[in-house]
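> turn this into a model:
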Amino acid sequence: MKLTWLANGGHRLLFDLASDPDELDPVQEERSKDAEQLRVEGVTECLDGVGLRTFPYETWPLSRIHQFDLSRGVTGFGAG
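All right, here's what the predicted structure looks like:
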């Protein structure tokens, strides 16, 4: 499983990497489990006391984001 938490607005994406290795279809699951797992692992700076920390949504300027993923062999910018 892979959890991506977007603190800007409080959105969350959870992926089952075993059945969806390209991270195309998020899994629906309770948020309370995410917070509890982080608490167990001692990652408390991500928590607001009872759940995952969030911030009011802010619009950011549009710009291209390049994501590299060494686990998939993506190490540089693609053509185009």
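> use CA for all of it now, contacts and neighbours both
OK.
> and the next element down the chain from the strand or helix carrying R12?
In the assignment (DSSP states H and E), R12 maps to strand 11-15. Next helix or strand after strand 11-15 toward the C-terminus (DSSP H and E): helix 31-41.
> identify each buried residue in that next one, please.
For helix 31-41, burial by neighbour count (16 or more other CA atoms under 10 Å) applies to D34, A35, E36, L38, R39.
> buried residues in the strand holding R12?
If you call a residue buried by 16+ other CA under 10 Å, then strand 11-15 has these buried ones: R12, L14, F15.
> just give me the closest of those to W5.
Nearest to W5 out of the buried residues of strand 11-15 is R12 (CA to CA; 4.5 Å).
> to check against the first, give me the structure of this:
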Amino acid sequence: MLIVIEVICSDPAEHQQRVTSRSVDIPDLKLPNWQQVLDHAYEPWNREHVIIDTAGQDPQASVASLIRHLDRLAAGRNILT
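The predicted structure is shown next:
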């Protein structure tokens, strides 16, 4: 079974702050600037998927949210037994 996970940040100000303050640890990797992020074409998913909204939460909380979603899917579909 394939589970599609979409990670978003629904708070535009927080999203912009994340984009403009991130650093890169891979030599010569060029990160997009905020305008490039805004200009990027987004195609909404047209199939069932899990959405994790990271706005207002740290990475640990986002992972916990994802695990809760996956646990619910597993319980409803008996996929992890």
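> quick one: TM-score?
Comparison of the two superposed chains (TM-score structural alignment, normalised by the length of the first structure) gives a TM-score of 0.32, and 52 aligned residues with a CA RMSD of 4.0 Å.
> want to throw the buried residues of strand 11-15 of the first structure into CSV with distance to W5 of the first structure?
CSV is the format used below for the buried residues of strand 11-15 of the first structure (distance: CA to CA, whole Å):
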residue, distance to W5 of the first structure
R12, 5
L14, 8
F15, 11
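> what's the distance between S62 of the second structure and W34 of the second structure?
22 Å (CA to CA, to the nearest Å).
> can you tell me the helix or strand for the residue nearest to R12 of the first structure when sequence neighbours are not counted?
Nearest non-adjacent residue to R12 of the first structure, counting by CA to CA, 6 or more residues apart in numbering: W5, 4.5 Å away. Using DSSP H and E, W5 of the first structure sits within strand 2-6.
> just checking, what packs against that strand?
In terms of contacts (3 or more CA pairs under 8 Å, 6 or more residues apart in numbering; DSSP states H and E), strand 2-6 of the first structure is packed against strand 11-15.
> helices and strands around the strand it packs on, which ones?
Using 3+ CA pairs under 8 Å, 6+ apart, the elements in contact with strand 11-15 of the first structure are strand 2-6.
> what's the angle from the strand it packs on to helix 31-41?
For strand 2-6 of the first structure against helix 31-41, the angle by axes from the mean of the first three to the mean of the last three CA atoms, to 10 degrees is 100 degrees.
> for strand 2-6 of the first structure, which positions count as buried?
Under the neighbour-count criterion of 16+ other CA under 10 Å, strand 2-6 of the first structure has W5 buried.
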